[in-house]
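[1] Compute the structure for the input listed below.
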Amino acid sequence: MKQPLRDVRSYRLPPEVVDPLRQGLSGVSSQTIKAIIREVPAYAEPFAGELGHKIARAVRAALATFLNLVSRPGADPGTPMASAIEAAYALGRGEARSGRSLDALLAAYRVGARVAWRELAAISVAAGQPAATIANFAELVFAYIDELSAASVAGHADELAASGRIRMRHLQELAQALVAGEPAHVLQAAAEQAEWAPPQTLTALLLPERAARWVIDLLDPRTLQVADAVPDLPGLTVLLVPDPQGSSRPTMTRLLTGHNVVMGPARPWLEARSSLDRAIRVHRMTAPAGGEVVDTEDHLAAVVVTADPGALADLRAWALTPLAGERGAAAAKLIETLRSWLLHHGRREDVAAELFVHPQTVRYRMARLRELYGDRLRDPQWVLALTIALAIPE
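    Sure, this is the predicted structure:
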């Protein structure tokens, strides 16, 4: 079984061992830094600039702290180590902020430990230290580096978690600003703060919250989410999906099938609110059921016709004035037949098939409608008005 590393805080080396190491510390630091630059490509560029001087000083300080730690009999064992741990933790956070991965950081520690031990051991051998002392010393070096790397890993993880929470908050603020239809300069500032690369277009999806949790991972990573964005449609979530247009729109439709989704039109990202407005209107007209995806592009005529409900009601009342004298049931059948006749361009068989009646019944009803409307059924303006008025069945 692998034995745990020695507690470097409690072990002490005599001055005759430490003094030669302290004298050679500068050379050890230089060799360690060169090896890290050579073997860990992610650090080659940082070491080349001003940051390199800071990192080099940190390496030298870490090695000096180690020597201080193992040569302080009777002193508070936690003081020098606490300082080193704090510095390593800060290094991990700084690496996360710079965008370098944990892999690069751990690789640098491995290389640093190996080279530092090799150089320090060479000094000890040259000073005539016995093998047992050098072996103990090796264990201390690796125990020390192990503690520093653990502290840096913790700092790296904490920074990523903190920055992730901050970015998530900024992304939520951006999504809410888009849904609210804020001015362009507000949206651009919010996108920059959230480090969100704006796409050409956004498409609004309106779907149940439980479905949103399922499908969001299937969509573009830049997809934004706002829960309960429509007060009178509780339980629905808005997703703003980048660039689902052209050939990608059918693909997204397939991904969303089974989740009761209304899909708005693609709009320039600064105008995402207009996509949501369309989705809301279509949802109110035809709420999806049975897992279907309702594409608002398939309901444009209904959207246009119902844009002004009051005007549509007035137009319908005016266009149906000739039927005012008909009884309720008879009038309803005539209106139903007239609508189908307009939509099928007068093809009697198609009208009969749609209404599940005999073609002779269609003939009879149309004869009655011609009596009531007269030449108006041949007037293009009247045909247009009737078509619009009867486009959406009551």
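[2] CA only for contacts and neighbour counts going forward, please
    Will do.
[3] Please identify the buried residues of the helix or strand hosting Ala107?
    Ala107 belongs to helix 102-126 when assigned by DSSP states H and E. For helix 102-126, burial by neighbour count (16 or more other Cα atoms under 10 Å) applies to 102, 104-121, 123-124.
[4] Which elements pack onto it?
    Identification of packing neighbours for helix 102-126 by 3 or more Cα pairs under 8 Å, 6 or more residues apart in numbering; DSSP states H and E yields helix 15-23, helix 25-39, helix 78-98, helix 131-180.
[5] Same list (the ones you listed) but as JSON lines, adding mean neighbour count and distance to Ala272.
    Shown next, in JSON lines, are the helices and strands packed on helix 102-126 (neighbours: other Cα atoms under 10 Å; distance: least, Cα to Cα, whole Å):
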{"stretch": "helix 15-23", "mean neighbour count": "15", "distance to Ala272": "64"}
{"stretch": "helix 25-39", "mean neighbour count": "18", "distance to Ala272": "47"}
{"stretch": "helix 78-98", "mean neighbour count": "18", "distance to Ala272": "31"}
{"stretch": "helix 131-180", "mean neighbour count": "18", "distance to Ala272": "6"}
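[6] follow-up on the earlier one: which residues sit against the helix holding Ala107?
    17, 20-21, 24, 28-29, 31-33, 35-36, 39-40, 42-43, 92, 95-96, 134, 138, 141-142, 145, 149, 153, 156 (Cα atoms under 8 Å, 6 or more residues apart in numbering).
[7] Another for comparison:
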Amino acid sequence: MATHPVRPTTQIQTVVGLDPVVTDALRSHLAEIADSAVLSIVEEVPSYAGAWSGRMGEVIRNAVQLALGGFLTLATRLDAEAPRAPAIEGAYQLGRGEARQGRTVEALLAAYRIGARSSWHHMSDVAVEAGVAAGQLARFAELVFAYIDELSAASVAGHTDELESSGRVRQRNLERLARALLTGAPADAVNAAAERADWEPPGALTALVLPESQVSHALTALDQTTLQPDDVPGLPEGHASLLVPSTGSATARPTLLSALRGTDAVVGPSTPWLEVGASHRRAVRCAALGLSGLVDTDDHLAALVLGADADARADLRARVLAPLADLRPSTAEKLTDTLRSWLLNHGRREAVAEELFVHAQTVRYRVGQLREVYGDRLEDPAFVLDATLALA
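    Below you'll find the predicted structure:
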């Protein structure tokens, strides 16, 4: 097994050279000392409660025995450079395993402190009973704790490496999941991506489009399982997308909008999580309207409908205004404004006059002109609908 480079907190320089009688006595008690150390760990460190039985207890017990065996080998040598690779590698792999189990580095270091205390207590008793010299006992103690420092440094390195490695893998899986959601991948493929990313699907998702400079600020106020897709096509330059989980309840949207206050986010509709691509597309279209501040797409549905096909709307406008084409441009412009206001105000002359800043008699005159041009079409519901959409 390959070893991993570790920078221990303490370089072991102490030479002990234990008498073989002392060493044999210690080796004969090795399993008992290891079991006592593990018991102390599971009793005193909450994260290890219940770890005595089962596979994890066996893993910890083997790690402790390996460490103690390596220590005795070191303690019997007369040189300070005795090989420690197997124990160091074992400590490194233990650190990786503890990270995979979800234990913190603080819990790991606490286990080392308690294990070292318990091991020293029993090992010193055995060594004294076996007749270890006083000078050797002092060097023995120094070696024990220097050795534990080196092992704990290796375990911390393993713990850190595992978190970094697993974090990168999970982040890549989350990015793939977000991309699958936005590209319309089949439901079974998206569900598989969610499982690989260890991401629990919510009741609903809401897509946001916001400036990249505001993403970090927004994430601090949003659900921690929010997805952040990368390389999203169609986004305005300098913008990013977020997919925010929610319950889909009546209070979820007001809560989300409140959390985003102070940002320039465009908030798409809440959709079932597998359909969030539709929310994202609407948010992108609404962002293209050029609105400022926090934008709720639910408040701009008419503008989105009217802007859905700009070419079709332009053709519709040209067809509606065709009867005015032969008039002088200034007259055509005034009648166009009057027709628009007359439609939107349902023919209320005073409202039209107020909106256009003209006298009511002027409105009556212009409407008369429109009736001359359009005739009965002004009363045709189909034409009224076309003209309202074209001029709105």
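[8] TM-score for these two?
    Their TM-score after superposition, calculated using TM-score structural alignment, normalised by the length of the second structure, is reported as 0.88; 383 aligned residues with a Cα RMSD of 2.6 Å.
[9] which stretch among the helices and strands packed on helix 102-126 of the first structure comes nearest Pro208 of the first structure?
    helix 131-180 (16.7 Å; Cα to Cα).
[10] ok, average deviation of that closest one from the second structure?
    Helix 131-180 of the first structure, aligned to the second structure and superposed, deviates on average by 1.5 Å (mean Cα distance after the TM-score superposition for the first structure).
[11] Toward the C-terminus from that helix, list the very next helix or strand.
    helix 184-193.
[12] With the second structure overlaid, report how far that next one is off on average.
    Mean deviation for helix 184-193 of the first structure: 1.4 Å (mean Cα distance after the TM-score superposition for the first structure).
[13] which residues in the second structure does that helix match up with?
    With TM-score structural alignment applied, helix 184-193 of the first structure matches the range 187-196 in the second structure.
[14] Pull the distance from that stretch to the chain's centre.
    Centroid displacement of stretch 187-196 of the second structure relative to its chain, using Cα atoms, centre = their mean, to the nearest Å, is 17 Å.
[15] cool, and stretch 266-278 of the second structure?
    17 Å.
[16] Where in the first structure does it align, residue-wise?
    With TM-score structural alignment as the criterion, stretch 266-278 of the second structure aligns to 262-274.
[17] tell me how far the ends of the matching stretch are from each other?
    Start and end residues of stretch 262-274 of the first structure are separated by 14 Å (Cα to Cα, to the nearest Å).
[18] which residues touch that stretch?
    Contacts of stretch 262-274 of the first structure (Cα under 8 Å, 6+ apart): 178-181, 184, 187, 198-207, 240, 242-245, 275-276, 278-279, 282-283, 287-288, 293-297.
[19] Out of those residues, which end up buried?
    178-179, 181, 187, 198, 201-207, 240, 242-245, 275-276, 278-279, 282-283, 288, 293-296.
[20] Among those residues, which ones are in helices?
    Cross-referencing those against helices under DSSP state H gives Leu178, Val179, Leu187, Ser275, Leu276, Arg278, Ala279, Val282, His283.
[21] Can you tell me which of those is nearest Gln129 of the first structure?
    Leu187 (67.7 Å).
[22] how about that closest one, what does it touch?
    Contacts of Leu187 of the first structure (Cα under 8 Å, 6+ apart): Leu174, Ala177, Leu178, Leu270.
[23] repeat that with 10 Å
    By Cα atoms under 10 Å, 6 or more residues apart in numbering, the residues touching Leu187 of the first structure are Glu173, Leu174, Ala175, Gln176, Ala177, Leu178, Gly181, Gln193, Pro198, Trp269, Leu270, Glu271.
[24] what's the most distant pair in the residues you listed?
    Taking Cα to Cα, no two of the contacts of Leu187 of the first structure sit farther apart than Gln193 and Glu271, at 18.9 Å.
[25] Which one's more surrounded, the two?
    Taking neighbours as other Cα atoms under 10 Å, Gln193 of the first structure and Glu271 compare with Glu271 leading, 20 against 14.
[26] what secondary structure does that one sit in?
    Following DSSP: H, G, I helix; E, B strand; the rest coil, we place Glu271 of the first structure in the helix state.
[27] can you pull the contacts of His239 of the second structure?
    By Cα under 10 Å, 6+ apart, the contact list for His239 of the second structure reads Val209, Leu210, Pro211, Glu212, Ser213, Gln214, Val215, Val232, Ala265, Val284, Ala287.
[28] Could you check which residue of the first structure pairs with the first one?
    Think Val209 of the second structure. Looks like Val209 of the second structure aligns to Leu206 there (TM-score structural alignment).
[29] isn't that match right next to Leu240, touching?
    Yes. Leu206 of the first structure lies in contact with Leu240 (Cα atoms under 10 Å); the separation is 9.1 Å.
[30] Return every residue with contacts to both of those two.
    In contact with both Leu206 of the first structure and Leu240: Val226, Met263, Gly264, Leu276, using Cα under 10 Å, 6+ apart.
[31] which SSE is Gly258 of the first structure in?
    When the helices and strands are read off by DSSP H and E, none of them contains Gly258 of the first structure.
[32] rewinding a little: in PyMOL, select just the buried ones from the shared contacts of Leu206 and Leu240 of the first structure.
    Filtering those down to the buried ones (16+ other Cα under 10 Å) takes a single PyMOL command:
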select buried, resi 226+263+264+276
